[in-house]
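# I would like the atomic coordinates for the input below:
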Amino acid sequence: MEALLNGNDKQSILLFYKLSVGFRCCKENYFGQVRYNEHMSKAFIKEADPDDEEEFGAPAIPAGIKNYMTPQGHQRMKDEFLHLMDVERPEIVNIVHWAASNGDRSENGDYIYGKKRLREIDRRIRFLTKRLDIAEVFDPRIHHGSDQIYFGATVTYENQNGEAHTVTIVGVDEFDPLQGKISWISPVARALIKARVDDTVTLRTPGGIEELTILEVDYPA
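Just a heads-up that it's a prediction; the model follows:
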């Protein structure tokens, strides 16, 4: 399975998902009709739900906007997908199967928790599948040595109060304010993109207009 996801192409992701969902979780009965495995959550085979994005605190991707990702961010999502599919989900399915065999399910803590966790995993898998399907992986190393700001740049800028800030422009699914990672569609990133060292750009905020001066631009080697 892992070999199937070694590439960055979307077809590999879709094929893996179809193999995992369409074939692994269903089988033909004696009448030649396909029926789903009794331990496969129905939530797992639904189309991705917009509510999944809200649940995971992920901003929706605006229509017509590409879901750019760095190679590192894309790999993290693939690793999580594989872990859920190959490790955590099978373990929970086994627990649910064992708990169900113990009789009354209404007061069976293992069964109730297992089913709840299974629904959570299935929602996460749907979310990851949707995001990976529309991902456009871009390696910022191609801009190494440039002083112009593009996706993947680490930028140090100074605001009009003389305060310096350093941010890295990453994908929507990679942003982490605590680590200084901002989404490329955020207002700050949009103000910075295409500017160069020593340029001053304008940032429109709810509190008014701010001017930011670019001090340094860096890309991974």
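# could you use CA atoms for every contact and neighbour count after this?
Noted.
# show me what contacts the residue sitting nearest the centre point of the chain?
By C-alpha atoms, centre = their mean, the chain has its centre lying nearest to residue 173, at 4.6 Å. Contact criterion C-alpha atoms under 8 Å, 6 or more residues apart in numbering gives 58-59, 69, 73, 183 as the residues in contact with residue 173.
# now do 10 Å
Contacts for residue 173 (C-alpha atoms under 10 Å, 6 or more residues apart in numbering) come out as 57-61, 67-69, 73-74, 77, 128, 131, 135, 182-183.
# give me the element it is part of.
Remark: residue 173 resides in no helix or strand, with elements defined by DSSP states H and E.
# chain center to the longest strand seen in the chain, what's the gap?
In the chain, assigned by DSSP state E, the strand with the most residues is strand 208-218. In terms of C-alpha atoms, centre = their mean, to the nearest Å, the centre of strand 208-218 is set 28 Å apart from its chain centre.
# also this sequence, please, to line up against the first:
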Amino acid sequence: MNKAFTKETDNDDDDGGPALPPLPAGGKNYITPQGYAHLRAELLHLMDEERPRVVEVVHWAASNGDRSENGDYLYGKKRLREIDRRIRFLTKRLEIAEVVDPRVHAGSEQVFFGATVTYVDDLGEQRSVTILGIDEADTSQGQVSWVAPVARALLKARVGDEVPLPTPAGLRQLEILDVRYPAAD
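Predicted coordinates:
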């Protein structure tokens, strides 16, 4: 069948990109105030700046005549679908977001959402991770999602505790050395 006669699907369930995993079933969408502000800023940028700019390009390209071979028109329509998909995703995530300020735990030695935890494993490797929301965690920055196995193992533990971490290679033991939270205002 000719490609011109096939319908592209614009699925509402798209996650807006590979960087953000789906929420666990029945789970809450915990997020820090900074993470919420970042997602909201991205949503407003897409709606107020990016989308109107692309709509303008598509309108101009459509006025040039033959749309079937018009690269500006075809690319613009594709980009509009991507922007709309991301807007839907961000809107849904922000609607169900539960903002949790980790600063309320400042000074605590127990691990809660938003903590930066330093631990040593049974092989002697020391690491620090910050436990954040699914939509804001960046592993390259030493941040893990609160649903990650290491975060689940650490949550509710205290400095000095040893917690088990199930891994594909077997059970590992993590000893918590330090727990820090952002300073309260």
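# now the TM-score, please.
Here the TM-score for the pair of chains, by TM-score structural alignment, normalised by the length of structure 2, is 0.91; 175 aligned residues with a C-alpha RMSD of 1.4 Å.
# identify the residue of structure 2 aligned to the residue nearest to the centre of structure 1.
Residue 173 of structure 1 maps onto residue 135 in structure 2, with residues paired by TM-score structural alignment.
# so the longest helix seen in structure 1 matches what in structure 2?
Longest helix in structure 1 by number of residues (criterion: DSSP state H): helix 109-133. Mapped onto structure 2 using TM-score structural alignment, helix 109-133 of structure 1 covers residues 71-95.
# which parts of the matching stretch are buried?
Applying a neighbour-count criterion of 16 or more other C-alpha atoms under 10 Å, the buried positions in stretch 71-95 of structure 2 are 72-74, 76-77, 79-90, 93-94.
# report the mean deviation for that stretch after fitting onto structure 1.
Using mean C-alpha distance after the TM-score superposition for structure 1, stretch 71-95 of structure 2 ends up 0.7 Å from its aligned counterpart in structure 1, as a mean over the superposed pairs.
# counterpart of residue 165 of structure 2 over in structure 1?
Using TM-score structural alignment, residue 165 of structure 2 lines up with residue 203 in structure 1.
# roughly how far apart are residue 21 of structure 2 and residue 46 of structure 2?
Distance, residue 21 of structure 2 to residue 46 of structure 2, by C-alpha to C-alpha, to the nearest Å: 20 Å.
# could you do residue 122 of structure 2 as well?
To residue 46 of structure 2, residue 122 of structure 2 is 46 Å away according to C-alpha to C-alpha.
# what does residue 162 of structure 2 give?
According to C-alpha to C-alpha, residue 162 of structure 2 and residue 46 of structure 2 sit 45 Å apart.
# of the two, who's got more company?
Higher neighbour count among residue 162 of structure 2 and residue 46: residue 162, with 20 against 17, using other C-alpha atoms under 10 Å.
# ok, that one - contacts?
Neighbouring residues of residue 162 of structure 2 by C-alpha under 10 Å, 6+ apart: 119-122, 153-154, 172-177.
# re earlier: which two in the contacts of residue 173 of structure 1 are spaced the farthest apart?
128 and 182 (19.8 Å; C-alpha to C-alpha).
# run a quick neighbour tally on the aligned residue in structure 2 for residue 58 of structure 1.
Superposed on structure 2 with TM-score structural alignment, residue 58 of structure 1 falls opposite residue 20. Using other C-alpha under 10 Å, residue 20 of structure 2 is surrounded by 13 other residues.
# residue 20 of structure 2: what secondary structure?
coil (DSSP: H, G, I helix; E, B strand; the rest coil).
# quick one: the counterpart of residue 81 of structure 1 in structure 2 from residue 91 of structure 2, how far?
Using TM-score structural alignment as the criterion, residue 81 of structure 1 maps onto residue 43 of structure 2. Residue 43 of structure 2 sits 7 Å away from residue 91 of structure 2, going by C-alpha to C-alpha.
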